[in-house]
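Student: predicted model and sequence follow; I will ask about them next.
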Amino acid sequence: MKNIVMGVDIGGSHITALLIDIDKKEEIQGSWSRENLDSNASADRIIDAWAATIEKSIRSYQLFPARINIAMPGPMDYQKGICKIKGQGKYEALYGLNIKNMLAIRLGLSSSDINFVNDAASFLKGELFKGSLNNVSQAIGLTLGTGLGTAHTENGCVKDTDLWKMPFLKGVAEDYISTRWFIKRFHEMTGIKVMDVKDLVDNHKGSPYFNAVFLEFSVNLAKFLYKFIRIKMPLAVVIGGNIANAEEFFLENTRRFLASKMGYSFPVEKSLLGEKATLLGAGASI
């Protein structure tokens, strides 16, 4: 069935797989499979974990998808399937490897059955496909998580903007807009080590340092968005990723700081679909 495809979302700490009916723009109920993973494990263990999650989703429907499209953060040679992630605290063991071929062998498939696509572009495509930006023609999208993903629309297509490495403050944008910034900054303020933003929210919400770190993040995000908007001139922004789940602590302040720089209120929306946006966007990719 050519209309049934698999969308896969690979992040710094998880993998999610979902079968999708592209004609209906709907997920296949019961095919959702999500697992946490150690992105600092060996290459073989990472590939095995990916394959196990994909196989679990396939077994749920008893029908093999026409293709498997995998949304993955960069840098990467997406066409060849060669991982180029290095120095980002994740997937170091995969650097320089053809993970497309490795995964195909592990699944018993031809490498032509598997496509790797950019995760931020997939996220924005999903939101345009069936999400909060359904009627917007010019937009930019951010995935806020272990790293920073950026994408934009151009001539009706969605493309990776690759602004994670844009010079920003005393480093690059991802140094200030990512989970690792929260971990580093909260430790600098308090001497306390948190695992991620969820840990920060669950165990430190309401403390003075909690409020301070989110306020600083709001300012940094607004400054970055201002630069991004000036480059691509979109009509709206959509934000997703794990950090977006903590929107109540930063999004209104981000909008306010951005409006003060723009001189008017600019639409900054949180994803309606969440992780499903990336899965739908990946599945819809050719």
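Tutor: Structure's in. What do you need? Numbering: from 1, shown residues only.

Student: going forward, measure contacts and count neighbours with C-alpha atoms only.
Tutor: Will do.

Student: and the helices in this protein?
Tutor: 43-61, 99-107, 119-130, 173-176, 179-190, 197-204, 208-232, 251-262, 275-284 (DSSP state H).

Student: out of these, the one nearest M6 is which?
Tutor: helix 275-284 (5.7 Å; Cα to Cα).

Student: sorry, back to before: format the helices of the chain as TSV; extra columns: distance to I10.
Tutor: Below are those laid out as TSV (distance: least, Cα to Cα, whole Å):
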stretch	distance to I10
helix 43-61	8
helix 99-107	13
helix 119-130	8
helix 173-176	18
helix 179-190	16
helix 197-204	18
helix 208-232	23
helix 251-262	25
helix 275-284	10
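
Student: let's have the ones you listed in a markdown table, adding distance to T153 and mean neighbour count.
Tutor: Formatted as a markdown table, the helices of the chain follow (distance: least, Cα to Cα, whole Å; neighbours: other Cα atoms under 10 Å):
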| stretch | distance to T153 | mean neighbour count |
| --- | --- | --- |
| helix 43-61 | 29 | 18 |
| helix 99-107 | 26 | 18 |
| helix 119-130 | 8 | 28 |
| helix 173-176 | 20 | 22 |
| helix 179-190 | 26 | 17 |
| helix 197-204 | 29 | 14 |
| helix 208-232 | 9 | 17 |
| helix 251-262 | 21 | 18 |
| helix 275-284 | 13 | 28 |
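
Student: which one of those helices lies nearest to N3?
Tutor: Nearest to N3, of those and by Cα to Cα, is helix 275-284 at 10.0 Å.

Student: so how far is that closest one off the chain centroid?
Tutor: 10 Å (Cα atoms, centre = their mean, to the nearest Å).

Student: tell me which of the helices of the chain lies nearest to T16.
Tutor: helix 43-61 (7.2 Å).

Student: and here is the other one:
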Amino acid sequence: MNNKIVVGCDIGGSHISTALVDLENRILVEDTFERQTVNSHDEIAAIIDSWSDCIQSSMKKGNLETTAIGIAIPGPFDYEKGVSLMKNQNKYEALYEINVKVLLAKKIGINTEDITFLNDAACFLQGEMFAGAGVLFKRAVGLTLGTGLGSALFLNGHAEDGDLWCVKFRESIAEDYLSGHWLKSTYIKRTGKHIESVKALCAIAEADADASAILREFGYTLAEFVSEHLLDKEPEGLILGGNIAKGYEHFLSHTQDRLKERGISLPIKIAQLGEMAAIYGAAGALKTGL
């Protein structure tokens, strides 16, 4: 088996993306990326077939018959055993309590030991630490600022789900203040105007005082959250991903200013790998033995 070239795989609720990753050089193997839609409401065999087809397509493009496979997949999931625990999640209901590692290994024609399942939130940070914004850090926290709030911790050579979305914050929980939902609902509440997305909010920020003020407030809120919930992890840096992070120029300077006022020096980096982060992370975890 070629231990230097492995498959990185990202499984979501409606898609699967795969590519071969060169672990030694920390790059994707050229022309091996595959992305296919998956009907997560399908039967067991159809889902496994979809996953297998995409993985084997990448392997075929790289002329590999067998190799290790790292798979980023959302929970709840028994990652060590390869058993899905997703129930009432509106996806992959048919796989509940099924050992998908065994089924997938049999379909591809490899040993179960060659497949490793990993938490998708952790893989985002693992990927950025392996080949992206966090390569110079040994300890870091990753926040995915999107529809909701995702988090991961890289503290002991590997990433794990931070599960910070539900920590107590202000009058509720963190996700209620650090999410696309908060940005959009706050704009609508203050102006009476509908806003389609965070991207649209950022697009009007320079001309719309309300949009600008809300994004500035978001930046201050992020600083407050960092102060209260991240510093005890003793990170060397913070990595921001997700759709909100793409508009960092509208709020990040306010976060940094507020942290500076509090005497906090914490480098903040914007994620570099985009949707490739989970693929890099799933593959990179094989190198670190996660």
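Tutor: Yes, it's here. Being a predicted model, the structure only gives us computed values, none of them experimental.

Student: can you calculate the TM-score here?
Tutor: TM-score for the superposed chains, counting by TM-score structural alignment, normalised by the length of the first structure: 0.78, backed by 282 aligned residues with a Cα RMSD of 3.5 Å.

Student: out of the helices of the first structure, which is closest to G141 of the first structure?
Tutor: That would be helix 119-130 among those, by Cα to Cα, at 5.3 Å.

Student: next, the angle helix 275-284 makes with that closest one.
Tutor: 90 degrees (axes from the mean of the first three to the mean of the last three Cα atoms, to 10 degrees).

Student: average distance between helix 119-130 of the first structure and the second structure?
Tutor: For helix 119-130 of the first structure, the mean deviation from the second structure after alignment is 2.7 Å (mean Cα distance after the TM-score superposition for the first structure).

Student: can you check which part of the second structure that helix sits on?
Tutor: Here helix 119-130 of the first structure aligns to the second structure at residues 120-131, judged by TM-score structural alignment.

Student: ok, back up a step: how about the helices of the first structure, which one is nearest Y78 of the first structure?
Tutor: Within the helices of the first structure, the stretch nearest Y78 of the first structure is helix 99-107; the backing value is 9.0 Å (Cα to Cα).

Student: tell me which other helices or strands the closest one touches.
Tutor: If you count contacts as 3 or more Cα pairs under 8 Å, 6 or more residues apart in numbering; DSSP states H and E, helix 99-107 of the first structure packs onto helix 43-61, strand 82-83, strand 114-118.

Student: distance of the most centrally placed residue in the first structure relative to I177 of the first structure?
Tutor: Nearest to the mean C-alpha position of the first structure, by Cα atoms, centre = their mean, lies T143 at 4.3 Å. Distance of T143 of the first structure to I177 of the first structure, computed by Cα to Cα, to the nearest Å: 10 Å.

Student: same question for C157 of the first structure.
Tutor: Taken as Cα to Cα, the span from C157 of the first structure to I177 of the first structure is 25 Å.

Student: who's more crowded, these two?
Tutor: Relative neighbour count places I177 above the other of C157 of the first structure and I177, with 24 against 11, counting by other Cα atoms under 10 Å.

Student: doesn't V219 make contact with the more buried one?
Tutor: No: I177 of the first structure lies out of contact with V219 (Cα atoms under 8 Å); the separation is 10.4 Å.

Student: so which residues make contact with stretch 199-208 of the first structure?
Tutor: Applying Cα atoms under 8 Å, 6 or more residues apart in numbering, the external contacts of stretch 199-208 of the first structure come out as 194, 210-211, 246.

Student: quick one: which of those is nearest A66 of the first structure?
Tutor: A246 (35.9 Å).

Student: ok, how many other residues are close to the nearest residue to H152 of the first structure once chain neighbours are set aside?
Tutor: Spatial nearest neighbour of H152 of the first structure, excluding adjacent residues (Cα to Cα, 6 or more residues apart in numbering): I140 at 4.3 Å. Per other Cα under 10 Å, the neighbour tally for I140 of the first structure reads 29.

Student: same question for G274 of the first structure.
Tutor: Neighbours around G274 of the first structure, by other Cα under 10 Å: 19.

Student: show me what contacts it?
Tutor: Contacts of G274 of the first structure (Cα under 8 Å, 6+ apart): 240-241.

Student: for F123 of the first structure, same thing?
Tutor: Here F123 of the first structure is in contact with 141, 143, 240, 275, 277-282 (criterion: Cα under 8 Å, 6+ apart).

Student: hmm, 10 Å instead?
Tutor: F123 of the first structure makes contact with 9, 71, 129, 131, 141-143, 149-151, 158, 238-241, 271, 273-282, according to Cα atoms under 10 Å, 6 or more residues apart in numbering.

Student: R67 of the first structure now?
Tutor: Contacts of R67 of the first structure by Cα under 10 Å, 6+ apart are 2-7, 112-115, 283, 286.

Student: do that again at 7 Å, thanks
Tutor: Contact analysis of R67 of the first structure by Cα atoms under 7 Å, 6 or more residues apart in numbering lists 5-6, 113-114.

Student: what subset of those is buried?
Tutor: Neighbour-count burial (16 or more other Cα atoms under 10 Å) applied to the contacts of R67 of the first structure gives 5-6, 114.

Student: number of residues surrounding Y96 of the second structure?
Tutor: Considering only other Cα under 10 Å, Y96 of the second structure is surrounded by 18 other residues.

Student: quick check: it touching K87?
Tutor: Yes: Y96 of the second structure is within contact range of K87, at 6.3 Å (criterion: Cα atoms under 7 Å).

Student: what lines up against the residue nearest to the centre of the first structure once you look at the second structure?
Tutor: Under the alignment by TM-score structural alignment, T143 of the first structure pairs with T144 in the second structure.

Student: surely that match touches N243?
Tutor: No: counting by Cα under 7 Å, T144 of the second structure stays clear of N243, with 8.2 Å between them.

Student: show me what contacts the closest residue to S179 of the second structure other than its chain neighbours?
Tutor: Leaving aside its chain neighbours, S179 of the second structure sits nearest to G148 (4.9 Å; criterion: Cα to Cα, 6+ apart). By Cα under 7 Å, 6+ apart, G148 of the second structure lies in contact with 175, 179-180.
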